[in-house]
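S.K.: sequence and predicted structure, then a few things I'm wondering about:
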Amino acid sequence: MEGHGNLERYVKWRKFKSNLILFFTFLTALYGLVWLVWIITDVTIKGFSNLSLDLLLKDPTPPGVEGGGLKHAFVGHLIITSLAVVLGVPIGIAAGVFFTEYGRYSRFVSLLRDLTDSIVSLPSIIVGTFIYAVMVKPVGHFFALSGSVSLALLMLPVIAITTAQMLKMVPDSLREAAYALGAYKWQVIKDVSLSVAKRGILTGVILGIARITGETAPLLFTSFNNNFTTYNIFEPMASLTVTIFVYVMGPYDDWHRKAWAASLILTIGTLMFFILAKILVRAKK
C-alpha cells in the first residue's frame, strides 16, 4: 500500500510539472504573438494610408522635397533578389542532392552537412562583411552583384537542407527498381528522386526566397544604395530594405510615410511566400 501511495504522489508530481511547463510555454507563445500582432497591425494601419501608385512608379525627389516615389528601390530589390535566386537555388538543390544521393554514408559529407546546418543560424551581417572583404574591397566600390551573392549564401543552406531531407524521404525501393531497369545514377536522381520530392524541394526554395527578401545588413556592406534607378549590377544599387532603413532614420516626415508604405508591401510579399509554402506542404500531405 505504501508503494502504491508513493507511485500516486510521483504521478501527481509529474503531472504538475508537465502542466507548469505547458503554462509557461503558453505564456511565451502568447508574448510573442502579442508583439507580432502589434507590429503587423501598426505596419498595416500606417502603411496602407500612405500607399499610392506614385510610390511604385516615380523616382525619389531631392531630400526635403515632398512627392516622388521609391521606384529605384523596388526595381533594385527585384534585380538583386532575382540574381540571388538564380545563383542560390541551383547550388542549393545540387548540394542537397550531393548530401543524400552521393554522400549519405560518408563522414566527410556528414561534416559538410553539419556545417551547412550551422550556417542556417549564422547572422546575416557576418555574411555581408565576408562578401565585402572578398568582393567589394578588392574592386574598390559597392556593386549590386555582390549583394546578390551575399543573399544567395543566406538562402543556399535553407534550400540544401530542405532538399536533402525531402530526398531522404524517397523510398530506396524506388531507386532500386530504377537501377534494376538499367537506369544510370543521374537518371535515377533526375527521374525518380527529384521527381518524387519536387514539391517539398519547391517549398524549401520558397522558404529560402522568403528568408532573403527582408534582409538589410548584407546589402549595407555590398550593394549599398543609390538615389536613382539603375540596372547596372556592377554599380551601387538601391534596395527596398536599405531604403526603408535610410528613410526611417531620416528627418523628413515624407520619408517616414514612404517607409511605412514600403514596409507594408515588403511584409505582404514575405507573408505570401510563407503562405504559398504552407499550401504546398499541405498539398503534399
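M.R.: Perfect, thanks for sending it. Residues are numbered from 1 along each chain as shown.

S.K.: contacts, neighbours, all on C-alpha from now
M.R.: Noted.

S.K.: in this structure, which helix has the most residues?
M.R.: helix 2-48 (DSSP state H).

S.K.: can you give me how far it is from the chain middle?
M.R.: 28 Å (Cα atoms, centre = their mean, to the nearest Å).

S.K.: and the gap between the residue nearest to the spatial centre of the chain and residue 155?
M.R.: The centre of the chain sits closest to residue 211, judged by Cα atoms, centre = their mean, with a distance of 0.9 Å. Separation of residue 211 from residue 155 (Cα to Cα, to the nearest Å): 7 Å.

S.K.: and residue 73, by the same measure?
M.R.: Counting by Cα to Cα, the gap from residue 73 to residue 155 is 21 Å.

S.K.: cool, and residue 35?
M.R.: 26 Å.

S.K.: tell me which of those two has more neighbours.
M.R.: residue 155 (27 against 11; other Cα atoms under 10 Å).

S.K.: thought residue 213 was touching that one, still the case?
M.R.: No: applying Cα atoms under 8 Å as the test, residue 155 and residue 213 come out as separate, 10.0 Å apart.

S.K.: helices or strands up against the longest helix of the chain?
M.R.: For helix 2-48, the packing partners by 3 or more Cα pairs under 8 Å, 6 or more residues apart in numbering; DSSP states H and E come out as helix 253-284.

S.K.: remind me what the helix it packs on packs against, helices and strands.
M.R.: helix 2-48, helix 194-213, helix 240-249.

S.K.: tell me the angle that helix makes with helix 194-213.
M.R.: 160 degrees (axes from the mean of the first three to the mean of the last three Cα atoms, to 10 degrees).

S.K.: just want the angle from helix 253-284 to helix 2-48.
M.R.: Using the same axes, to 10 degrees: helix 253-284 against helix 2-48 is 130 degrees.

S.K.: buried ones in helix 253-284?
M.R.: 254-267, 270, 273-274, 277, 280 (16 or more other Cα atoms under 10 Å).

S.K.: now it, how far from the centre of its chain.
M.R.: 12 Å.

S.K.: then this one, side by side with the first:
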Amino acid sequence: MAVESPSRLSVTDARQLRTKSLPAWTAAVVVVAAIAVSFVLINLTGAGGMVLTGVVAAILFVAFMGIAATIVEGSRSARNRMATVLIYGAFVLALLPLLSVVWTLITKGSKRLDGNFFQTSMNNIGAFDEKGGAYHAIVGTLEQAGIATLITVPLGILGAIYIVEYGRGFLANAIRFFVDVMTGIPSIVAGLFVLSFWVFTITPLWNDGKAAYSGFAAALSLSVLMLPTVVRSTEEMLRLVPGALREGSYALGVPKWKTITSIVLPTALPGIVTGVMLAVARAAGETAPVLLVAGGLNSINFNVFSGNQSSLSLFIFEQAGVASEFAPGRAWTAALTLVVLVLVLTVAAKLLARRNKLAR
C-alpha cells in the first residue's frame, strides 16, 4: 500500500514568519517626544517646574510606548512592553532618592574634607572659629560600634543556631517572639534601659556610689539594637542552607556541632556578614542612646570605660543645632564620613567573606 508523502507548505512571503517589532531606536525617540510635549504643556499652563515636567514626561512616555507597541506589535506584545517599562520605571524611581542623598552628601560634605577636620576635635572651638573637626567623634564611633559588634555577633549567631538547629517547642517560639518584638524597639528605649540598669545601678558599685557615663554604656545600648537584626538575618541564612549538606555530613559520622561549625556556618557566611553589617550601620547612625548614656564630649577620650564620649551621629546632631555659619559644613562632612566609614567596613567584610571556599 503506497503512502502519500505530505505536501510541503509553500511560503509566498518570508515576512509571514517574522513578528513585527518596534525598532531599537523607538525608546529614545519616544523619550525625546515625551519630554518635549511635557515641557510645552507645563510651560504653556504654568502649572509647575522641572519636577512636574519630569513626572508628566514619564507618564507620557509610558502612554506613547503603549500606543506605538499596540499599533506595530499588537495588544499582547504591547502589554508585555508596558510591564517592562513600568518595572524599569519603578527601579529608577526607587533609585532617585538614594542618588539624591549621595549627591547632597558629596556636594555639601566635601567642603570640610581637610586634614584639620580629621586631626582635631571641637575642644576650645567657638562659634566664630572656622576650624575644628570630628576626630573625637570618629574615635568614639569606632570604639562604641566595635565593642557592640564584639558583644552582639557571638550572642546573635549562637541564638540563631539554637533556634534553627536545636530549638523546638515553647522556648524556641518564645525566643522568636521576643526577637521580633525587639526589632521594633525605638532606640531611645534601649538607651533608657541601659541608663537605668548600667549607669544608675551597676556603675555606682565601683564608682563610690556615683553614676558615670561612658562609651561602654553606649556600646551596650547599641548592642541591644543590633541583636535582633543579627539573630533574624542569621536565622534566615541558616534556613537557606540545603538539608542535604547536613545529611551528608551526618552520614559520614560527623558530629552535629562540627557539622554546624564546618559546613552550615561557612555556607551561610556571606548572608550572615550582610546581616551583621546592616546591624553595624544602624548602630553607627544612632544618636539617642549615645546622648543618654555617653553624654557627649567635645574633646578626645580614648578610654571607652570611663568618662563622657561622643560619636559621629551625636556630633552631627550637635553641629546641626549650633548657631554658627561654620557648623553646617562640619555636620555635612561628618555625615559623609559616617557613610564612607560604614561603606568601607561593609566592603572589607564582604571581601573577607568571599575568601571562604564553601561560600562561593
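M.R.: Sure, I can see it. For clarity, every value in this text was computed on a predicted model and none was experimentally measured.

S.K.: can you give me the TM-score here?
M.R.: Once superposed, chain against chain, the TM-score is 0.81 (TM-score structural alignment, normalised by the length of the first structure); 265 aligned residues with a Cα RMSD of 2.9 Å.

S.K.: sorry, back to before: what does whatever helix or strand comes next after the longest helix of the first structure correspond to over in the second structure?
M.R.: Using DSSP states H and E, the helix or strand that follows helix 2-48 of the first structure in sequence is helix 53-57. Mapped onto the second structure using TM-score structural alignment, helix 53-57 of the first structure spans residues 115-119.

S.K.: re the thing from before, turn the helices and strands packed on helix 253-284 of the first structure into CSV, columns for distance to residue 186 of the first structure.
M.R.: Converted to CSV, those look like this (distance: least, Cα to Cα, whole Å):
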stretch, distance to residue 186 of the first structure
helix 2-48, 45
helix 194-213, 10
helix 240-249, 40
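
S.K.: just so I know, which of the ones you listed lies nearest residue 98 of the first structure?
M.R.: helix 194-213 (12.1 Å; Cα to Cα).

S.K.: and for the next helix or strand after the closest one, what span of the second structure is it aligned with?
M.R.: Toward the C-terminus, helix 194-213 of the first structure is succeeded by helix 217-220 as the next helix or strand (DSSP H and E). Across the second structure, the stretch matching helix 217-220 of the first structure (TM-score structural alignment) is residues 288-291.

S.K.: now that stretch on the first structure. Mean distance?
M.R.: Its aligned residues in the first structure lie a mean 1.2 Å from stretch 288-291 of the second structure after superposition (mean Cα distance after the TM-score superposition for the first structure).

S.K.: and the contacts of that stretch?
M.R.: 187-188, 190-192, 215, 218, 221-222, 296, 310-311, 314 (Cα atoms under 8 Å, 6 or more residues apart in numbering).

S.K.: one more: stretch 113-125 of the first structure?
M.R.: 99, 154, 157, 158, 160, 161, 215, 217, 218.

S.K.: same question, stretch 251-264 of the second structure
M.R.: Stretch 251-264 of the second structure is touched from outside by 238, 241, 245, 246, 249, 250, 358, with contacts defined as Cα under 8 Å, 6+ apart.

S.K.: also stretch 189-203 of the second structure?
M.R.: 209-213, 217-218, 220-222, 224-225, 288-290, 292-293.

S.K.: do that again at 7 Å, thanks
M.R.: With Cα atoms under 7 Å, 6 or more residues apart in numbering as the test, stretch 189-203 of the second structure has contacts from 211, 212, 213, 217, 220, 221, 224, 225, 288, 289, 292, 293.

S.K.: just the buried ones from those?
M.R.: The buried subset of these - by 16+ other Cα under 10 Å - is 211, 212, 213, 217, 220, 221, 224, 225, 288, 289, 292, 293.

S.K.: inside helices: which ones of the contacts of stretch 251-264 of the second structure?
M.R.: 238, 245, 246, 249, 250.

S.K.: next one: the counterpart of the last one in the first structure relative to residue 193 of the first structure, how far apart?
M.R.: Alignment note (TM-score structural alignment): residue 250 of the second structure maps to residue 179 of the first structure. With the distance defined as Cα to Cα, residue 179 of the first structure ends up 12 Å from residue 193 of the first structure.

S.K.: which of these two has more residues huddled nearby?
M.R.: Legend: neighbour count by other Cα under 10 Å for residue 179 of the first structure and residue 193, higher for residue 193 (23 against 14).

S.K.: and the more buried one? What does it align with in the second structure?
M.R.: Looks like residue 193 of the first structure aligns to residue 264 there (TM-score structural alignment).

S.K.: repeat for residue 12 of the first structure
M.R.: So, by TM-score structural alignment, residue 12 of the first structure is left unmatched.

S.K.: mind listing what the equivalent of residue 136 of the second structure over in the first structure touches?
M.R.: Alignment note (TM-score structural alignment): residue 136 of the second structure maps to residue 72 of the first structure. Counting by Cα under 7 Å, 6+ apart, residue 72 of the first structure makes contact with 59, 228, 229, 238.

S.K.: now swap in residue 143 of the first structure and tell me
M.R.: Residue 143 of the first structure neighbours (Cα under 7 Å, 6+ apart): 222, 223, 233, 234, 235, 236, 237.

S.K.: the same query, at a cut-off of 6 Å, please.
M.R.: Applying Cα atoms under 6 Å, 6 or more residues apart in numbering to residue 143 of the first structure gives the contacts 223, 234, 235, 236.

S.K.: any idea how far residue 226 of the second structure lies from residue 151 of the second structure?
M.R.: Taking Cα to Cα, one finds residue 226 of the second structure at 10 Å from residue 151 of the second structure.

S.K.: now swap in residue 31 of the second structure and tell me
M.R.: 53 Å.

S.K.: on that earlier part again, relative to residue 46 of the first structure, how far out is the residue nearest to the centre of the first structure?
M.R.: For residue 211 of the first structure relative to residue 46 of the first structure (Cα to Cα), the value is 24 Å.

S.K.: cool, residue 12 of the first structure as well?
M.R.: 51 Å.

S.K.: compare these two (neighbour count), which wins?
M.R.: residue 46 (18 against 12).

S.K.: need the contact list for the more buried one.
M.R.: Neighbours of residue 46 of the first structure in contact, by Cα under 6 Å, 6+ apart: none.

S.K.: and what of residue 166 of the first structure?
M.R.: Contacts of residue 166 of the first structure (Cα under 6 Å, 6+ apart): 197, 200.

S.K.: translate it into the numbering of the second structure.
M.R.: Looks like residue 166 of the first structure aligns to residue 237 there (TM-score structural alignment).

S.K.: what does residue 229 of the first structure give?
M.R.: Match for residue 229 of the first structure (TM-score structural alignment): residue 300.
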